[in-house]
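Enquirer: no sequence for this one, just the structure:
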């Protein structure tokens, strides 16, 4: 299934976190938090400004981003978890 976000929405696939700590301790599934890092899969065209012109998106498909813990709406696409969020919910792009 393909999904094209509208306006200033972004489709993000969560990136899995390490299952071990730096000290080598394995973290069980019940103690894991959902990752707050993901890869941008698709972006909308942008948000309309006050003058009616569309302001282009800052992020693009393929960018790795950090986002707020409770940002976006979770959806399943082809059996995989994704998030649809506003570009404003993205905190930073990871280089």
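Expert: Cool, got the structure. These figures come from a predicted structure and were not determined experimentally.
Enquirer: could you use CA atoms for every contact and neighbour count after this?
Expert: OK.
Enquirer: not counting its neighbours along the chain, what's nearest the most centrally placed residue in the chain?
Expert: The chain has residue 12 as the residue nearest its centroid, 3.2 Å off, counting by CA atoms, centre = their mean. Computed as CA to CA, 6 or more residues apart in numbering, the closest residue to residue 12 that is not its neighbour in sequence is residue 40, at 4.5 Å.
Enquirer: next secondary structure after the helix or strand the one you found falls within?
Expert: Residue 40 is located in strand 37-43, with elements delineated by DSSP states H and E. Later in the chain than strand 37-43, the nearest helix or strand by DSSP H and E is strand 47-48.
Enquirer: what sits up against that next one?
Expert: With contacts defined as CA atoms under 8 Å, 6 or more residues apart in numbering, strand 47-48 is touched by 7-8, 54-57.
Enquirer: kindly report the same for stretch 1-9.
Expert: 11, 42-48, 57, 77-78, 84-87.
Enquirer: presented hereafter is structure B, for comparison with structure A:
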């Protein structure tokens, strides 16, 4: 079996999938208490780095994606597939799992 080398530029999502770079987890609480690694919550905010062409409707026409590359998004907590490329963490998820675009 041949080894596959993945990088952000080689990943192209299919259908209505979105490839998101996960933002860093909070290091301390609002009160200033430092959090150990096992107490940190999984971040739910990230930046879109690649989008698919969009899903097809009942007539076979493509439905345009609502998010674009560069958008900062809030997504469901347990959505998608976690992917680690180098030291960066990404999540590949369906557009329906995106809850909001954050400014």
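Expert: Sure, I can see it. Please read all numbers here as calculations on a predicted model, not as lab measurements.
Enquirer: quick revisit: quick one, which of the contacts of stretch 1-9 of the first structure are buried?
Expert: Neighbour-count burial (16 or more other CA atoms under 10 Å) applied to those gives 11, 42-47, 57, 84-87.
Enquirer: what's the farthest-apart pair in the contacts of stretch 1-9 of the first structure?
Expert: Farthest pair in these (CA to CA) is 48 and 78. Separation: 30.9 Å.
Enquirer: circling back to that earlier point, how far away is the alignment partner in the second structure of the residue nearest to the centre of the first structure from residue 61 of the second structure?
Expert: Here residue 12 of the first structure is matched to residue 20 in the second structure, going by TM-score structural alignment. Here the criterion is CA to CA, to the nearest Å. By it, residue 20 of the second structure lies 25 Å from residue 61 of the second structure.
Enquirer: related to what we said a few turns ago, make JSON lines out of the contacts of strand 47-48 of the first structure and add distance to residue 35 of the first structure.
Expert: Output for the contacts of strand 47-48 of the first structure, formatted as JSON lines (distance: CA to CA, whole Å):
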{"residue": "7", "distance to residue 35 of the first structure": "25"}
{"residue": "8", "distance to residue 35 of the first structure": "22"}
{"residue": "54", "distance to residue 35 of the first structure": "31"}
{"residue": "55", "distance to residue 35 of the first structure": "29"}
{"residue": "56", "distance to residue 35 of the first structure": "27"}
{"residue": "57", "distance to residue 35 of the first structure": "23"}
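Enquirer: same list (these) but as CSV, adding secondary structure.
Expert: Below are those laid out as CSV (DSSP: H, G, I helix; E, B strand; the rest coil):
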residue, secondary structure
7, coil
8, coil
54, strand
55, strand
56, coil
57, coil
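Enquirer: pick the one among those residues closest to residue 72 of the first structure.
Expert: residue 8 (12.3 Å).
Enquirer: that closest one and residue 58 of the first structure, how far apart?
Expert: Distance from residue 8 of the first structure to residue 58 of the first structure, by CA to CA: 10 Å.
Enquirer: higher neighbour count, the two?
Expert: A direct count of neighbours by other CA atoms under 10 Å for residue 8 of the first structure and residue 58 places residue 8 higher, at 20 against 10.
Enquirer: chain neighbours aside, what residue packs nearest to the more buried one?
Expert: residue 46 (4.6 Å).
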